[in-house]
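# the following block contains a protein sequence and its predicted model.
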Amino acid sequence: MAKRKSDWFDWIKAILIAFALAFIIRMFFFAPIIVDGPSMLPTLHDRDQMIVNKFNYRISEPERFDIVVFHASVQKDFIKRVIGLPGEHVQVKDNVLYIDGEEVEEPFLKDQKNKIKSYQTLTNDFKLEDLPGGYETIPEDHVLVLGDNRENSTDSRMFGVVSMDQVVGKTSLIYWPFDRKKILGANE
């Protein structure tokens, strides 16, 4: 009888440890997220399921074109692409991205840019100064984010730069649906 009690106790202890480890991993390292809406098309599709790396930005800084998840409100997280980094000036003119006055290619928009006609606009012209906050350069510990679907994205053009305190983490792994499973690179 004592052996049976000991076995049950060992099983309960193992299950509790497993739950504790899962909780710690989810809270501090990795978490699933589901893409909600078309703002990152064609890179990410509505209902794509991804893994967010919450640990990455604790040991490194964001890089241009990282795809990040951030708290847009208490109830809602957004997924967007980092375009501008701290200390930079960002401008888009005639569908061309300029960082500190230098033209920067956006390889993930290549197909979209090839499909538009000369009189169409993929990204409406803007300068950092025109955005909420009116900054001349992106402040320390902030990033400027845009959706890949520039015509249908609520992003820094509407709400301004994003504080790194709001950033949950970086995401690059689509794990569901299975036929879209892949790790995204900077060109995607």
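Everything's here; your move. Residues are numbered from 1 along each chain as shown.
# only C-alpha atoms for contact and neighbour calcs from this point on.
OK.
# following the longest strand along the chain, which helix or strand shows up next?
Ordering each strand of the chain by length in residues (DSSP state E) puts strand 167-176 first. With elements assigned by DSSP states H and E, the helix or strand that comes after strand 167-176 is strand 182-183.
# other SSEs contacting that following strand?
Using 3 or more CA pairs under 8 Å, 6 or more residues apart in numbering; DSSP states H and E as the contact criterion, the neighbours of strand 182-183 among helices and strands are strand 167-176.
# excluding chain neighbours, what is closest to the residue nearest to the spatial centre of the chain?
Geometric centre of the chain, nearest residue: Val68, 1.8 Å, by CA atoms, centre = their mean. Nearest residue to Val68 in three dimensions, chain neighbours excluded: Lys170, at 4.4 Å (CA to CA, 6 or more residues apart in numbering).
# for comparison:
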Amino acid sequence: MSAKKQTGKPKNKRARNSQSIQRTKKNKQALNKLVRRKKRNRLFIEVICGMGLLILLIYAQSYFFFSLAKVDSYAMSPTLKLGEYVLIEKQAPIQRQAIVLIKRKSAQKSELRRVIGLPTEKIAYQNDQLFINEEERAEPFIALEKKAAFENGFVYTKDFSLYEVTGVETIPKDTYFVMGDNRLYSTDSREYSVIKKEEIIGVVNTSQ
């Protein structure tokens, strides 16, 4: 009897060891699954956060630095074609002959026009020639249109002085005189006077 009991103990011990090993394996497997799940969750959160940050950066860039504008009139023809999109740089300096996107307070939508006169300047047109502070200034962007108009017996830009169209002798501080390149059909500062700096959204990037 004692011999049988002694031979049975190792079997029970091996069985317990086997069960313990199986439990350990199961615990390790469960732990590995938990670790993998946490890694997936962490990766998912990182991807979502990355996408959110990217969207935020794009929005910030669009709001503070760049935007797109669609040409929706013939006022800047032939320089800008109807239906095309232009890149607007919101932090670019406003310089003479720059094309700018403006939003007048009295207008329902934004407009693309060219800067002709800067603050403190006096401008006038005479015989299709631009004068700034009584000095002739070239306008290469409409040279072909002016030539065609001359050959057909009319002027491309009708005569006017700053005082005649705005009631002031010189362009006030922080305001600009803008015109469309399509002088015969553009509504611009000749009709609605000078525009304020705060009404200029940005400058068209012409290096595209």
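Perfect, thanks for sending it. Keep in mind the model is a prediction, meaning the values are calculated, not measured.
# aligned partner of Glu136 of the second structure in the first structure?
For Glu136 of the second structure, the aligned position in the first structure is Glu103, judged by TM-score structural alignment.
# what helix or strand does the residue nearest to that match when sequence neighbours are not counted sit in?
Nearest in space to Glu103 of the first structure, with sequence neighbours left out and distances taken as CA to CA, 6+ apart, is Leu97 at 5.8 Å. Assignment of secondary structure by DSSP H and E places Leu97 of the first structure within strand 96-99.
# what are the buried residues along that strand?
Within strand 96-99 of the first structure, the residues that count as buried by 16 or more other CA atoms under 10 Å are Val96, Leu97, Tyr98.
# those helices in the second structure, which residues are they?
Assigned by DSSP state H, the helices in the second structure fall at 2-64, 143-151, 162-166, 189-192.
# contacts only, for Pro32 of the first structure.
With contacts taken as CA atoms under 8 Å, 6 or more residues apart in numbering, Pro32 of the first structure has the following neighbours: Gln49, Met50, Ile51, Val52.
# hmm, I typed the wrong one, I wanted Ser67 of the second structure.
Per CA under 8 Å, 6+ apart, neighbours of Ser67 of the second structure: Leu87, Ile88, Glu89, Lys90.
# still touching in the first structure? Go through these.
Among the contacts of Ser67 of the second structure, those whose aligned partners also touch in the first structure, counting by both residues aligned by TM-score structural alignment, their matches' CA atoms under 8 Å, are Leu87, Ile88, Glu89, Lys90.
# which residue in the first structure lines up with Gly153 of the second structure?
Gly153 of the second structure maps onto Tyr119 in the first structure, by TM-score structural alignment.
# ok, Tyr125 of the second structure next?
Aligned against the first structure by TM-score structural alignment, Tyr125 of the second structure finds its counterpart in Val92.
# okay, now its match: neighbour count?
Around Val92 of the first structure sit 18 other residues, with neighbours defined as other CA atoms under 10 Å.
# how about it, what does it touch?
With contact set as CA under 8 Å, 6+ apart, Val92 of the first structure has these partners: Tyr98, Thr123, Asn124, Asp125, Phe126, Lys127.
# distance check, it against Lys80 of the first structure.
As for Val92 of the first structure, its distance to Lys80 of the first structure is 17 Å (criterion: CA to CA, to the nearest Å).
# before we move on, back to that, with distance to Asp7 of the first structure added, can I get the buried residues of strand 96-99 of the first structure in JSON lines?
Written out in JSON lines, the entries for the buried residues of strand 96-99 of the first structure read as follows (distance: CA to CA, whole Å):
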{"residue": "Val96", "distance to Asp7 of the first structure": "66"}
{"residue": "Leu97", "distance to Asp7 of the first structure": "64"}
{"residue": "Tyr98", "distance to Asp7 of the first structure": "65"}
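# out of those residues, which one sits closest to Asp148 of the first structure?
Proximity of those to Asp148 of the first structure (CA to CA) peaks at Leu97, which lies at 12.7 Å.
# does that closest one touch Val90 like I think?
Yes - the pair formed by Leu97 of the first structure and Val90 meets the contact definition of CA atoms under 8 Å, at 7.4 Å.
# ok, back up a step: what's the counterpart of the residue nearest to Val68 of the first structure in the second structure?
Checking TM-score structural alignment: Lys170 of the first structure goes with Val203.
# so how far is Leu101 of the second structure from that match?
In this view, Val203 of the second structure and Leu101 of the second structure are 6 Å apart by CA to CA.
# shared neighbours, those two?
Ile88.
# more crowded one of the two?
Regarding Val203 of the second structure and Leu101, a neighbour count based on other CA under 10 Å identifies Val203 as having more, with 26 against 22.
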